[in-house]
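*Asks:* next input, structure requested:
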Amino acid sequence: MSAPERIPPRSVTTAELLAQGELKVRGRIREASNAVLYCSVSYEGREAFCVYKPVAGERPLWDFPDGTLAQREVAAYEVSEATGWGLVPTTVLRDGPYGEGMCQLWIEALPDASPESELLALVDGEEPGEGWKAIGFAEVGEGQTALLVHADDVRLRRLAVLDAVINNADRKGGHLLPGREGRLYGIDHGVTFNAENKLRTLLWGWAGEALTPEAVDVLGSLRDGLAPGGPLATRLAELITAAEVDATRARVSALLAAGKHPEPSGEWPAIPWPPV
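*Replies:* As a prediction, the model looks like this:
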C-alpha cells in the first residue's frame, strides 16, 4: 500500500494575516494626528507587525466626512494594487481592540544614512542639479531660503501618478518609506479620493511633463477597471461614495487625455504643511 499523499500546509497571505489574525497592541505612535497603534498580528503560525488605526480615533476634518479615513486608506491600497506597482503596504479593514479600523503591514524602513533614503534634500542656488527635481523654495531660518528638491526617481514618479489618481491631499516627505530590495512605499492615505481637486504633494517635479509610456499603460488598465461594473469600481464602491468613484474615474480619464503629469491648480495649496 502506498503512503498517503501529504498535502503541504496552506500559505497564509499577508491580507489574510492582517484581516483574520489576533491583533495585540504594543504601543502608540504619538506623533500622528489621529490614533495610530503599533501592533503584532498572528494567524496560523505566521506573525508580523502592523499599524492599526481605529475609526474611533479619527479626528473630524472639515472637508472629509467623519469616520471615513480608514476606508480611504484601504481604497488607496486597492488602487495601488491595480496599478501593479505595489506602492502601498498591504492594508485591510477589520475589527480590532478599539473597533473597526484600518490595519496595514508595518514596513521597516532603511536607516536614514542609507543612500536609498536620499529622496528629499535642500540645496543652495536656483537649480536642482543632476538627478533631482525642484519642488520650490523653503525658509531655513535667519531669513535664508534653500531650494527643496526630490530625487528624479522612477519610484517617486510612479507615486506621483498614484497620488494624482487618488487625489492625495497630504503627500509629505515623512510618508515615503524606502524598504528592502529597492522598494519604496507610500503611507498615510486617509485624506484621499475627495470629489474636489485637493492634490497636495511634494512630488511636483514632473508637473507638466509627459507621462511615461509605462504610466499611460497603467492608467489605461485603471480606466478599464474603473468602468461601471468593473472590478476596481466595484471594490471602491464598498469603501468610498459613488461621487468619489466617479471623480476617480474622471481623474484617470483626464490624465490620459492630457498625457502629462498634473500641475498645481492655484485653487488649493499645492504643498502640504509641514512638508516633511
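
*Asks:* use CA for all of it now, contacts and neighbours both
*Replies:* Noted.

*Asks:* how about the helices in the stretch 101-250 of the chain?
*Replies:* Assigned by DSSP state H, counting those that start in this stretch, the stretch 101-250 of the chain shows helices spanning 154-166, 213-226, 231-237, 242-258.

*Asks:* nearest to residue 74, out of those?
*Replies:* Among the helices of the stretch 101-250 of the chain, helix 231-237 comes nearest to residue 74, with 9.0 Å by Cα to Cα.

*Asks:* please point out which parts of the closest one sit buried.
*Replies:* When burial is assessed from 16 or more other Cα atoms under 10 Å, helix 231-237 yields the following buried residues: 232-233, 235-237.

*Asks:* what comes into contact with that helix?
*Replies:* Helix 231-237 has contacts (Cα atoms under 8 Å, 6 or more residues apart in numbering) with 75, 78-79, 82, 222, 225-228, 245.

*Asks:* cutoff 7 Å now
*Replies:* Residues from elsewhere that reach helix 231-237, judged by Cα atoms under 7 Å, 6 or more residues apart in numbering: 75, 225-227, 245.

*Asks:* and those residues, which of them are buried?
*Replies:* Neighbour counting by 16+ other Cα under 10 Å classes 75, 225-226, 245 among the contacts of helix 231-237 as buried.

*Asks:* now the contacts of helix 231-237 as TSV including distance to residue 158?
*Replies:* Compiled in TSV, those are given as follows (distance: Cα to Cα, whole Å):
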residue	distance to residue 158
75	17
225	18
226	19
227	22
245	21
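
*Asks:* before we go on, could you also do this sequence so I can check it against the first one:
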Amino acid sequence: SQRSLVLNVNNAEQEWLPIPGDYRDSVACDLSADGKAVTGYVIGRDPPRMLPCVWEKSAAGWRAEVLGTTYLENPLLTTASVVISDSGKLIAVSLVKSRVDGFPRYALYVYRRQSGGDPEGANRGTDAAQQGWQIEHVLPRAVHLAGINDEGLIAGRILEQNRRVAVLVNANTKSMQTLLPDGYTNSRATGINRQGIVVGVADNGRMGMGEKLAFAWLNGKFLDLKLPADVTSSVINGISAEGRMAGMIEHTIESSYDEPTYVNSAVIIEAATESANSNPQ
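*Replies:* As a prediction, the model looks like this:
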C-alpha cells in the first residue's frame, strides 16, 4: 500500500499519516502554513473509491477526515491535486460532478471550514460535515490546482482548445481569469501567495517543451521580474507568503566554441514590481 507522511526538515522527524477506515492507500498533496493540516486523497478497493481527505494534528495526534463528495470515484485527484490555504480553512479540489454516457464530468469545488469547526478537538467524529467542512461548487469545469490563499483565490491551469492555460479563480465570485503572456500559446500556474501574486510558466512548445518564460501576475498585470539580460529561458516553481520566488534560469556564458554555451542555474527572485504588460483576457 501507499501511505503519506509529514517530514520535519529541521530535525528529520517523520510522522506517518493515518489511513482512515478500510481505505488502502493515501497521497498527501499540500499543507497549511503551520504544518498542522495536510490535504490529499485516499483510495479504497471494495468498493473502488478515490476521495479527498484532510489530516489535522491536535494534542492527540493526527486525525484523518474523508471529505464528502457526490461520487466515490474521482480519478482526477491523481493529477489535479488537493490544495489548502495557509490558515487551513479553505480546501480546493476538482471532483466528478456528474456522468454522461458513463463518462465523468468534472467541476471545481472548495471546502470551507465553518465557524463551528474545531481543528483541535480531541473527540471529533469521522464525518467531515460534523467538523464544519462545507462543500461549495465554484466552477463547472476542472482545474489542475497550484494553490489557494485565504482570500479564496485559486491558481491553476485548465485545458482549453488543446492547450494549457494558467487561470486565477475567485471562489467567492465564482469567476475565472486566464493568464497568458503575449506571444505565448501555453501557460500554467505554479503557485499563489497570500497577497494574490500568481506565479507560473509560459511556453510555445508541445507538452511543456521549448523556451519557457517565468511570470508573476497581480491585479491584472504581469510583474517585472528583472531577470538578467542573457537569460534565454526561465521558470518559477513557487512563491513564499512574502513574495520571494524560487525557480530556474537558463543563460549563456562565454565559451571558446562558436556556438553559445547554455547553463541552468537555480535562482531566488525577490518581490517583483509592476509592469506595463497587462492581461486583458
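
*Asks:* how close are the two chains, by TM-score?
*Replies:* Aligned and superposed, the two chains score 0.23 in TM-score terms (TM-score structural alignment, normalised by the length of the first structure); 131 aligned residues with a Cα RMSD of 7.4 Å.

*Asks:* enumerate every residue touching residue 83 of the second structure.
*Replies:* Counted by Cα under 7 Å, 6+ apart, residue 83 of the second structure has contacts 29-30, 39, 91-93, 145, 147-148.

*Asks:* ok, those vs residue 268 of the second structure, which is closest?
*Replies:* Nearest to residue 268 of the second structure among the contacts of residue 83 of the second structure is residue 147, at 19.5 Å by Cα to Cα.

*Asks:* can I assume that closest one is in contact with residue 191?
*Replies:* Yes - counting by Cα atoms under 7 Å, residue 191 is a contact partner of residue 147 of the second structure at 5.4 Å.

*Asks:* shared neighbours, these two?
*Replies:* residue 155.

*Asks:* and the end-to-end length of stretch 192-201 of the second structure?
*Replies:* End-to-end distance for stretch 192-201 of the second structure: 13 Å, by Cα to Cα, to the nearest Å.

*Asks:* and the closest residue to residue 176 of the second structure other than its chain neighbours, what element?
*Replies:* Of all residues not flanking residue 176 of the second structure in the chain, residue 169 sits nearest, at 4.4 Å (Cα to Cα, 6 or more residues apart in numbering). Assigned by DSSP states H and E, residue 169 of the second structure belongs to strand 163-170.

*Asks:* quick one: buried residues of that strand?
*Replies:* In terms of neighbour count (16+ other Cα under 10 Å), strand 163-170 of the second structure has its buried residues at 164-170.

*Asks:* using JSON lines, lay out those together with distance to residue 48 of the second structure.
*Replies:* JSON lines is the format used below for those (distance: Cα to Cα, whole Å):
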{"residue": "164", "distance to residue 48 of the second structure": "30"}
{"residue": "165", "distance to residue 48 of the second structure": "32"}
{"residue": "166", "distance to residue 48 of the second structure": "32"}
{"residue": "167", "distance to residue 48 of the second structure": "32"}
{"residue": "168", "distance to residue 48 of the second structure": "33"}
{"residue": "169", "distance to residue 48 of the second structure": "31"}
{"residue": "170", "distance to residue 48 of the second structure": "32"}
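
*Asks:* out of the contacts of residue 83 of the second structure, who has the most neighbours?
*Replies:* Comparing the contacts of residue 83 of the second structure by number of neighbours (other Cα atoms under 10 Å), residue 92 comes first, having 31 neighbours.

*Asks:* pretty sure that one is touching residue 112, no?
*Replies:* No - taking contacts as Cα under 7 Å, residue 92 of the second structure lies outside contact range of residue 112: 9.0 Å.

*Asks:* if we can go back for a sec, just give me the closest of the contacts of residue 83 of the second structure to residue 249 of the second structure.
*Replies:* For the contacts of residue 83 of the second structure, the minimum distance to residue 249 of the second structure (Cα to Cα) is 22.7 Å, reached by residue 147.

*Asks:* who are the neighbours in contact with that closest one?
*Replies:* Taking Cα under 7 Å, 6+ apart, we find residue 147 of the second structure in contact with 83, 154-156, 191-192.

*Asks:* make a markdown table from those residues and add distance to residue 278 of the second structure and secondary structure to it.
*Replies:* Listed next are the contacts of residue 147 of the second structure as a markdown table, based on distance: Cα to Cα, whole Å; DSSP: H, G, I helix; E, B strand; the rest coil:
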| residue | distance to residue 278 of the second structure | secondary structure |
| --- | --- | --- |
| 83 | 27 | strand |
| 154 | 19 | strand |
| 155 | 18 | strand |
| 156 | 19 | strand |
| 191 | 19 | strand |
| 192 | 18 | strand |
